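J.: Sharing a model prediction with you, sequence too.
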Amino acid sequence: MIECSSDCVEVKGVLNKHDNALEQLKKLVENLDVIPNENYLKRFLYGADFNVDEAFKKIKSSKEHMLDQHDWYRKDGPLKLKEFIEKDIRAVLPDCDKDGRPIYLVKNGNIDVSTMSLFDVVAVDDVWIESILMERPEAAAKGLCVIIDIKDQSWKLSKWMQPNLIKQSIRKTDNLPFKDFKVHVVNNSWWISIGIKMMWPFLPQKFKDMMHFHFNNLESFYEYIDKEVLPIEYGGLKEVKYAQLYEKLYERNDQIFESFSQYRNYKN
């Protein structure tokens, strides 16, 4: 008879705990009309350290917001959003920050409000985030690192800073499975101080606490993300081929669309 080591017993214990939590969560979501897609449920469990009640609370809140605000939860796959994706407004970088969070790059200077709406941009965010969590639901336990590049950001984006839109954006972000967020603002824009003043009063304290304003001080930025994983345009050493990242995203079009169709099962 082969005896299991203490490490093996510990691993089995963790796996059993995870399996039990998943089964409990499946039963809880039955009344929410949520299809018990295991990947979808696992991401919330990882983000809540497998606290079933906390995971359920976030799924419930997300479902309620979804039913109330359809425009914030479109079901588009990445191929339908190709014209916006290839404007280089968003990308998930290949590596992680120093604490293991996936890195999501937001280039607000490339947003053209004359050709895309706020909800087009939100839909692009959704497919990128879905691509992370479909492949690695455990990434939710690490959190998400967001780099917001405000270079050349147009003052026209200020029309998206209305109190109700900010409120809905906060609510949606708060319902994402990630355990936490670290947001790094880099570069500068002549009107950004005005934009920050407009938004700041409407942000909950926990959102203010996650913000790091580096602007043009990239040395402080490197304290959180190694230069080796950053694109060259941010003083990093990584040659990031964005077109290849987009192609990989398009390859997952059917999976992403199917996933949205399952848990975004509201009536259009």
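T.: Thanks, I have it.
J.: Going by C-alpha atoms from here, please, whenever you check contacts or count neighbours.
T.: Noted.
J.: Buried residues of stretch 208-225, list them for me.
T.: His214, Phe215, Phe221, Tyr222, Ile225 (16 or more other Cα atoms under 10 Å).
J.: so who does Asp49 touch?
T.: Asp49 makes contacts with Ala141, as judged by Cα atoms under 8 Å, 6 or more residues apart in numbering.
J.: For the strand or helix carrying Lys248, name the packing helices and strands.
T.: Per DSSP states H and E: Lys248 is located in helix 242-251. Applying 3 or more Cα pairs under 8 Å, 6 or more residues apart in numbering; DSSP states H and E, one finds that helix 242-251 contacts strand 90-96.
J.: quick check: angle from the strand it packs on to helix 242-251?
T.: Going by axes from the mean of the first three to the mean of the last three Cα atoms, to 10 degrees, strand 90-96 is angled at 100 degrees with respect to helix 242-251.
J.: Which elements pack onto strand 90-96?
T.: Partner elements for strand 90-96 (3+ Cα pairs under 8 Å, 6+ apart): strand 102-107, helix 118-135, helix 242-251.
J.: could you redo the ones you listed as CSV and give each row distance to Ile147 and mean neighbour count?
T.: Compiled in CSV, these are given as follows (distance: least, Cα to Cα, whole Å; neighbours: other Cα atoms under 10 Å):
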stretch, distance to Ile147, mean neighbour count
strand 102-107, 5, 21
helix 118-135, 13, 18
helix 242-251, 15, 15
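J.: Arrange those in a markdown table, one row each, with distance to Leu93 as further columns.
T.: Formatted as a markdown table, the helices and strands packed on strand 90-96 follow (distance: least, Cα to Cα, whole Å):
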| stretch | distance to Leu93 |
| --- | --- |
| strand 102-107 | 6 |
| helix 118-135 | 10 |
| helix 242-251 | 8 |
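J.: Any idea which of those gets closest to Ala55?
T.: Checking these against Ala55 by Cα to Cα gives helix 118-135 as the closest, at 15.0 Å.
J.: contacts for that closest one?
T.: 39-40, 43, 71-78, 81, 84-85, 90-92, 102, 139-140, 160, 249, 252, 256.
J.: that older thread, which one among the buried residues of stretch 208-225 gets closest to Asp19?
T.: Nearest member of the buried residues of stretch 208-225 to Asp19, counting by Cα to Cα, is Ile225, at 33.8 Å.
J.: which residues sit in contact with the closest residue to the closest one other than its chain neighbours?
T.: Spatial nearest neighbour of Ile225, chain neighbours left out: Asp97 (4.7 Å); criterion: Cα to Cα, 6 or more residues apart in numbering. Residues near Asp97 by Cα under 8 Å, 6+ apart: Ile103, Cys145, Tyr224, Ile225, Asp226.
J.: one more structure, for comparison:
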Amino acid sequence: MTFLRPLPAGLQKIAIEELNEVPDRVESDISSLRIWLQKQPHLSACMEDQFLLSFLRGSKFSLEKAKQKIDRFYTLQAVIPEVFNEHRLVDDPQVLEIIRMGVILRIPLDKGDTGPAVTIIRVGSYDTQKFKFQDIIRVGSMFGEIMMFEDDNATVSGYMEIMDMTGVTAANLFALQPQLLSKFSAYADEAMPTRQKGIHFINVPRAFETGFKSLLSWFPGKIRERVSVSADPEAIFERVSREYLPVEYGGTKGSIQDLTEEMESKLGSYRSYFEGTQIFGINEQLREEQRLPGNSHESHFGVDGSFRLLAID
């Protein structure tokens, strides 16, 4: 049994009241989930305690739901190969360049804060001739998994994404790959153990409002309900306290470069995990059951993980 990080008091209270967490039973719950995974011939998964605990919290400590979610986590990764591929390594040049450009910013919260974790995605800050949107999502997915290991706000209170559309051009919008955006949104909702609390688009150019609304139709319905759109540059302060934001956003917490340097260092500390993800996954040939019991809920993916196109409004 590896060391389990204790929760701060405020988050522990939420975990008990909203996620059905019983602190004295956490280790045995993790052990039960690990034993089940070891008996699944089709499934090669990370077995670390904090990783498994994130799935239990994301399933409100229902062991059966945690089994379903971790199975879907790897099943659905397999059908988004443009994101989950051999480039998900900490020293991949493309990954490092995207981090250093500050396209994705993880915003640290104070220890006593019980709110959702925050990520800012600067959509207009990368060269669409050099990178595809799938490359940006790939790096985002890596930090999403790091959140599962060490961001207690994300595993208990969920997370929100701030999509900063400053400087966005028609080329950026065309590069967004709406079908991929739809697939990855469904994956985040159905398979990730951290709960998505909102996607907030800020600084949306008024010239793109009509086209942008069409883009939103690609989001799954449940995700669409959590989306907000604003052209107001002050809208970010409605979601994130100034004290957490870098100076470029009118905050007081260092600079974007400070954040990117911290992120690159953090990613480097997960070298062994991301090397391991190259062998984690699903082998459908070895699956003993066609589907997990109770796993027949409506999904944007079929039982075998193949993506089903969404209807466009």
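T.: Right, received. Where do you want to start? This is a predicted model, so every value here is computed, not measured.
J.: Got a TM-score for the pair?
T.: Scored by TM-score structural alignment, normalised by the length of structure 1, the superposition of the two chains gives a TM-score of 0.81; 255 aligned residues with a Cα RMSD of 2.9 Å.
J.: about what we covered before: just the ones of the buried residues of stretch 208-225 of structure 1 in helices?
T.: Among the buried residues of stretch 208-225 of structure 1, the subset assigned to helices under DSSP state H consists of Phe221.
J.: wait, doesn't Lys253 of structure 2 sit right on Asp110?
T.: No: assessed by Cα atoms under 8 Å, Lys253 of structure 2 is found out of contact with Asp110, at 11.2 Å.
J.: More neighbours: which of the two?
T.: Under the criterion of other Cα atoms under 10 Å, the comparison of Lys253 of structure 2 against Asp110 puts Lys253 first, with 18 against 9.
J.: Which residue in structure 1 aligns with that one?
T.: In structure 1, Lys253 of structure 2 lines up with Lys238, judged by TM-score structural alignment.
J.: quick one: which of the contacts of helix 118-135 of structure 1 sit in helices?
T.: Asn39, Tyr40, Arg43, Phe84, Ile85, Leu249, Ile256.
J.: Pull the most distant pair out of the contacts of Asp97 of structure 1.
T.: So, the contacts of Asp97 of structure 1 by Cα to Cα: farthest apart are Cys145 and Asp226, at 12.6 Å.
J.: of these two, who's got more company?
T.: Comparing Cys145 of structure 1 with Asp226 by neighbour count (other Cα under 10 Å), the higher total belongs to Cys145, at 25 against 15.
J.: The aligned residue in structure 2 for the more buried one: which element?
T.: Correspondence of Cys145 of structure 1 to structure 2, assessed by TM-score structural alignment: Met160. Using DSSP H and E, Met160 of structure 2 sits within strand 159-164.
J.: In terms of secondary structure, what does that strand contact?
T.: Short answer (3+ Cα pairs under 8 Å, 6+ apart): strand 159-164 of structure 2 packs on strand 117-122, strand 196-202.
J.: so which of those strands gets nearest Asp24 of structure 2?
T.: Of these, nearest to Asp24 of structure 2 by Cα to Cα is strand 117-122, at 25.7 Å.
J.: Contacts for the closest one, please.
T.: Contacts for strand 117-122 of structure 2 (Cα under 8 Å, 6+ apart): 102-109, 151, 153-154, 157-166, 240.
J.: just stretch 159-169 of structure 2 next, same as before
T.: Contacts of stretch 159-169 of structure 2 (Cα under 8 Å, 6+ apart): 116-125, 153, 194-205, 236.
J.: Please give me every residue in contact with the counterpart of Asn51 of structure 1 in structure 2.
T.: Using TM-score structural alignment, the equivalent of Asn51 of structure 1 in structure 2 is Ser62. Taking Cα under 8 Å, 6+ apart as the criterion, Ser62 of structure 2 is in contact with Leu56.
J.: And the closest residue to Ile120 of structure 2 other than its chain neighbours, how far from Ser214 of structure 2?
T.: Leaving aside its sequence neighbours, Ile120 of structure 2 sits nearest to Ile162 (Cα to Cα, 6+ apart; 4.6 Å). Ile162 of structure 2 sits 19 Å away from Ser214 of structure 2, going by Cα to Cα, to the nearest Å.
J.: who has more neighbours, the two?
T.: Applying other Cα under 10 Å to Ile162 of structure 2 and Ser214 shows that Ile162 carries more neighbours, namely 24 against 12.
J.: how about Glu23 of structure 1, what's its match in structure 2?
T.: So, by TM-score structural alignment, Glu23 of structure 1 is matched to Ser31.
J.: quick one: buried residues of the helix or strand where that match lies?
T.: Element membership for Ser31 of structure 2, per DSSP H and E: helix 26-38. Buried positions in helix 26-38 of structure 2, judged by neighbour count with 16+ other Cα under 10 Å: Val26, Asp29, Ile30, Ser31, Leu33, Arg34, Leu37.
J.: And stretch 165-174 of structure 1, by the same measure?
T.: Quick answer for stretch 165-174 of structure 1 (16+ other Cα under 10 Å): Lys172, Asp174.
J.: repeat for stretch 137-151 of structure 1
T.: 137-151.
J.: hmm, back to that, same list (the helices and strands packed on strand 159-164 of structure 2) but as JSON lines, adding distance to Gln134 of structure 2.
T.: As requested, those are exported to JSON lines (distance: least, Cα to Cα, whole Å):
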{"stretch": "strand 117-122", "distance to Gln134 of structure 2": "13"}
{"stretch": "strand 196-202", "distance to Gln134 of structure 2": "18"}
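J.: dump the residue contacts of Tyr40 of structure 1.
T.: With Cα under 8 Å, 6+ apart, Tyr40 of structure 1 has these contacts: Met134, Pro137, Tyr263.
J.: Kindly apply the preceding question to His200 of structure 2 instead.
T.: With the criterion set at Cα under 8 Å, 6+ apart, His200 of structure 2 makes contact with Met160, Glu161, Ile162, Met163, Val227, Ser228, Val229, Ser230.
J.: From Leu22 of structure 1, how far out is the aligned partner of it in structure 1?
T.: Matched by TM-score structural alignment, His200 of structure 2 corresponds to His184 in structure 1. Counting by Cα to Cα, the separation of His184 of structure 1 from Leu22 of structure 1 is 33 Å.
J.: just Lys87 of structure 1 next, same as before
T.: In terms of Cα to Cα, Lys87 of structure 1 sits 39 Å off from Leu22 of structure 1.
J.: How about Lys197 of structure 1?
T.: Distance from Lys197 of structure 1 to Leu22 of structure 1, by Cα to Cα: 43 Å.
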